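*Asks:* Dropping a prediction and its sequence here:
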Amino acid sequence: MDSARRQIEDLVRGAVPYESGLDLLAVAPAAEIDPALFAALIDATARLWRGGWQPAELHRAVVRRGGTDRPVLGLAVVDAIAVQLRGLDRRTIDDRWLAQADELEARVWWSADERYVSELTAKRRRDRISVVDDLLGLLTELAELPSIEVLVPFLKTAAAARPGASAVDDRLLDRVRALLAKAESTTYPAEAETYTAKAQELIARHAIDEALLAGRGERTDVVPFARRIGVDHPYEGEKASLLSAVADANRCHTVWSPDLGFTTVFGFDADIDAVDLLYTSLLVQAGRAMAKAEPPGGKAGRARLKAFRQSFLVAYAVRIGERLARATELALEQATDKSFLPVLRSRDEQVRETMTRIFPRTVRGRGSRVDSREGWESGREAADQAVLS
């Protein structure tokens, strides 16, 4: 197995040409190669778990780098998650880490580790060499991923429990979700706009209540944090802009990592919860409105359609940002007790300090081009009709 492991490592780090290395592994005995491949997969993912990656993040990164056409890649990552959990008391694992693993349905389904490759081959109904090729490709992808900030540790710790973290009241979240669900389901733009605006108003009022409690000394233990939210193909730049607009309106700051497929949102937990909910809903609303407004496709209209969609999403993000900011301003203006304002300013400084500590060097992203006036106007119109509550 040691010899097989060295061959795999040489191939992954590029010490031998990929095709030559694959040919050598293809003719070697499966009894030697398969256990070494499985062990290399577990070691590679274990490095990334220690390096800050969470189950959903790693799965998304692998799938967006080629897992759509090569489903074995995504499946193998889920299996590596199952190995990480194997034999452990679930009560010792961080609830957020565990929830992501459960969402991916990570479980040990193979009979023995040394038989993993052969049983994966049978499960996917592929020939063995194709599966070996996929696993080697996955190992190469994993080796290129860097360590990132540990936001959710694998095992529960005193810090992971975050007793001082602020969180949106469950009843409020339920109300916001219900409003956004209505916004997503209605076919009447005016209704959608009303529902979305109401949701943002509820979120803004909650932030004011939190700030008032902090101002009176009743919430002195709350600290800012961060969460990574996936930003997927296509038009990920425009989607990241929408997420940034939603975050700005809710006292959060963002850093987009396009190569890794996510945006890190910095803020207080209650505000990040709101951003996550709103962004997810607005993406749904944008997709539905864009499909309804876009011009016909086909070969002749493919470039026009792409320009339309890109311009639509740019305009949608800009206009949504304006509307959310205005909804927040109205909530602030209507509050009779203004003692929360210094607290909000202090919180913003804390959030910025946290972001600077984790990302000491960032580059301002370039704005997206708008090549379709039709898309721009349709995007703004859809944003005007989007439900913000």
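*Replies:* Arrived safely, thanks for sending.
*Asks:* CA atoms for contacts and neighbours, from now on please.
*Replies:* Noted.
*Asks:* so how far is stretch 294-313 from its chain's centroid?
*Replies:* The chain centre lies 26 Å from the centre of stretch 294-313; the measure is C-alpha atoms, centre = their mean, to the nearest Å.
*Asks:* List the residues that contact residue 22.
*Replies:* 11, 133 (C-alpha atoms under 8 Å, 6 or more residues apart in numbering).
*Asks:* now it: how far from residue 83?
*Replies:* Residue 22 sits 26 Å away from residue 83, taking C-alpha to C-alpha, to the nearest Å as the criterion.
*Asks:* before we move on, what about residue 166?
*Replies:* In this view, residue 166 and residue 83 are 33 Å apart by C-alpha to C-alpha.
*Asks:* Same check on residue 217?
*Replies:* Look at residue 217 and residue 83: by C-alpha to C-alpha, they are 45 Å apart.
*Asks:* higher neighbour count, those two?
*Replies:* Relative neighbour count places residue 83 above the other of residue 217 and residue 83, with 18 against 10, counting by other C-alpha atoms under 10 Å.
*Asks:* so that one sits right up against residue 109, yeah?
*Replies:* No. Residue 83 sits out of contact with residue 109 when judged by C-alpha atoms under 8 Å, with a separation of 10.4 Å.
*Asks:* Pull the number of nearby residues for residue 239.
*Replies:* Look at residue 239: counted by other C-alpha under 10 Å, it has 22 neighbours.
*Asks:* Show me which residues of the helix or strand containing residue 383 are buried.
*Replies:* Using DSSP states H and E, residue 383 sits within helix 373-385. Of the residues in helix 373-385, those buried under the neighbour-count criterion (16 or more other C-alpha atoms under 10 Å) are 374-385.
*Asks:* could these go into TSV alongside distance to residue 122?
*Replies:* As requested, the buried residues of helix 373-385 are arranged in TSV below (distance: C-alpha to C-alpha, whole Å):
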residue	distance to residue 122
374	50
375	47
376	50
377	52
378	49
379	47
380	51
381	51
382	48
383	48
384	52
385	50
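*Asks:* Comparison target, given below:
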Amino acid sequence: MEDTFAAALARATRGGTDDVDAAASVLAAEADWDAVARSAADDVVRDCARRGWQPQDLLRMAGRELEPPHQRLAAALPEPGLGAFARTERLDRFSAATAYVELLRLYARLPAIPALAVEAGEEAAPPKMLARIRALLAKAESTGYPEEAEALSAKAQHLMARHSIDAALLAASHDTRATAGARRIGVDRPYEGAKALLLDAVAAANRCQSVWSSELGFSTVVGHAPDLDAVELLYTSLLVQADRALHGGRTSRSRDFRESFLIAYASRIRARLLTATAEEESETPDLLPALTSRALAVEDTTRRLFPTTTTSRLRARDADGWHHGESAADTAHLRGARHRP
């Protein structure tokens, strides 16, 4: 019965491994375990939504805290059913039920987080434009010719910057009150602190604010839709470039070297991006009132979502790592960085 499993799941949420096994046994013994599992998942996910968790957040947490089968299960939750999951993963009923209980237990234990502000849909880059930008960046990442990569990156920058400027001017011309939205972006292990620092650098240069939730593995970036798109695309691209430069055929680097590399990389990227943004704004004085209004909206939304925050500092412990990180940042392509088209 659903009530029996619901009670067992509640005990598993509060308890330990024995309680998880007991709940899995109850679920595995259900004649229509798909229906029972689906009902429980609906209840848990609905409760998570009330506590601020969006579907993509839950999927990210499954990948962060559990094993790959759990993440695959989370991606299909609650369809196509527990039976199909067991067959695909080649698991017996008890093992499949255990994975299900562990996943729901993780979700039920998640703390409440701020409900995100809705991003202004009319400002978001059109799907076709985003598809073009992503295609350009993918080609820039894969080409072996630096000149081609620069040309592709410049085109992507032009498209994103043009849309952001047009959106700001359009809102100002219509005397539309600037409203900011928010987006959670995963900050994965290892070296989460340094990666969060890089994301914060990209956010600041693109007129956004970033708040890192270290224990939950993501940062919340507050800004306007086209700027949030730019942050996500550029952060992802810079991570790929940093990873390539960090490894560079060498695998014996120490943890201190790697962390120092990424901290220096983030610091130098911040300086490059902020300089580019300042140059652009100095060339577009007519845009400054609109940008000021949008900056205030970002500040207000950030303060509402996060009335209290703390500042953390990272210390680089390896001078060689710091030097290599700065060098890598100096040669990184700032795809999506703001510039005057």
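*Replies:* Thanks, I have it. Since the structure is predicted, the reported quantities are computational estimates derived from the model, not experimental observations.
*Asks:* Just the closest of the buried residues of helix 373-385 of the first structure to residue 187 of the first structure, please.
*Replies:* Among the buried residues of helix 373-385 of the first structure, residue 385 lies closest to residue 187 of the first structure (C-alpha to C-alpha), at 10.6 Å.
*Asks:* I'd say the closest one and residue 192 touch.
*Replies:* Yes. With contact defined as C-alpha under 8 Å, residue 385 of the first structure reaches residue 192; the gap is 6.3 Å.
*Asks:* residues contacting residue 277 of the first structure?
*Replies:* Contacts of residue 277 of the first structure by C-alpha under 8 Å, 6+ apart are residue 177.
*Asks:* what do we get in the second structure for it?
*Replies:* Under the alignment (TM-score structural alignment), residue 277 of the first structure pairs with residue 233 of the second structure.
*Asks:* Residue 234 of the first structure - that's part of a strand, no?
*Replies:* No. The assignment for residue 234 of the first structure by DSSP: H, G, I helix; E, B strand; the rest coil gives coil, which leaves it out of any strand.
*Asks:* which position in the second structure aligns with it?
*Replies:* Taking TM-score structural alignment, residue 234 of the first structure has residue 190 as its aligned residue in the second structure.
*Asks:* buried sites along stretch 183-195 of the second structure?
*Replies:* 183-188, 191-195.
*Asks:* what's the answer for stretch 63-75 of the second structure, then?
*Replies:* By neighbour count, and taking 16+ other C-alpha under 10 Å as the criterion, the buried residues in stretch 63-75 of the second structure are 63-64, 69-71, 73-75.
*Asks:* distance between that stretch and the chain's centre?
*Replies:* Its chain's C-alpha centre lies 17 Å from the corresponding centre of stretch 63-75 of the second structure when counted by C-alpha atoms, centre = their mean.
*Asks:* Contacts for it, please.
*Replies:* Stretch 63-75 of the second structure is contacted by residues 58-59, 62, 85, 89, 99-100, 103, 188, 217 when judged by C-alpha under 8 Å, 6+ apart.
*Asks:* In helices, which of the residues you listed appear?
*Replies:* The members of the contacts of stretch 63-75 of the second structure that map onto helices under DSSP state H are 58-59, 62, 85, 89, 99-100, 103.
*Asks:* Format these as TSV; extra columns: neighbour count.
*Replies:* As requested, these are exported to TSV (neighbours: other C-alpha atoms under 10 Å):
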residue	neighbour count
58	21
59	19
62	24
85	21
89	14
99	22
100	26
103	23
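*Asks:* Not including adjacent chain positions, what is the nearest residue to the residue nearest in space to the middle of the first structure?
*Replies:* Centroid-nearest residue in the first structure: residue 230, 1.9 Å away (criterion: C-alpha atoms, centre = their mean). Nearest non-adjacent residue to residue 230 of the first structure, counting by C-alpha to C-alpha, 6 or more residues apart in numbering: residue 262, 4.2 Å away.
*Asks:* Might you report the residue contacts of that neighbour?
*Replies:* Residue 262 of the first structure is in contact with 57, 228-232, 256, counting by C-alpha under 8 Å, 6+ apart.
*Asks:* Can you find the partner of it in the second structure?
*Replies:* Under the alignment (TM-score structural alignment), residue 262 of the first structure pairs with residue 218 in the second structure.
*Asks:* And that match, how close does it get to residue 19 of the second structure?
*Replies:* Following C-alpha to C-alpha, the distance that separates residue 218 of the second structure from residue 19 of the second structure is 30 Å.
*Asks:* now the helices: where do they sit in the second structure?
*Replies:* Remark: helices of the second structure, listed N- to C-terminal, are 2-14, 17-28, 33-50, 55-65, 68-76, 82-89, 93-109, 127-142, 146-173, 192-205, 225-247, 255-282, 288-305, 319-331; assignment by DSSP H.
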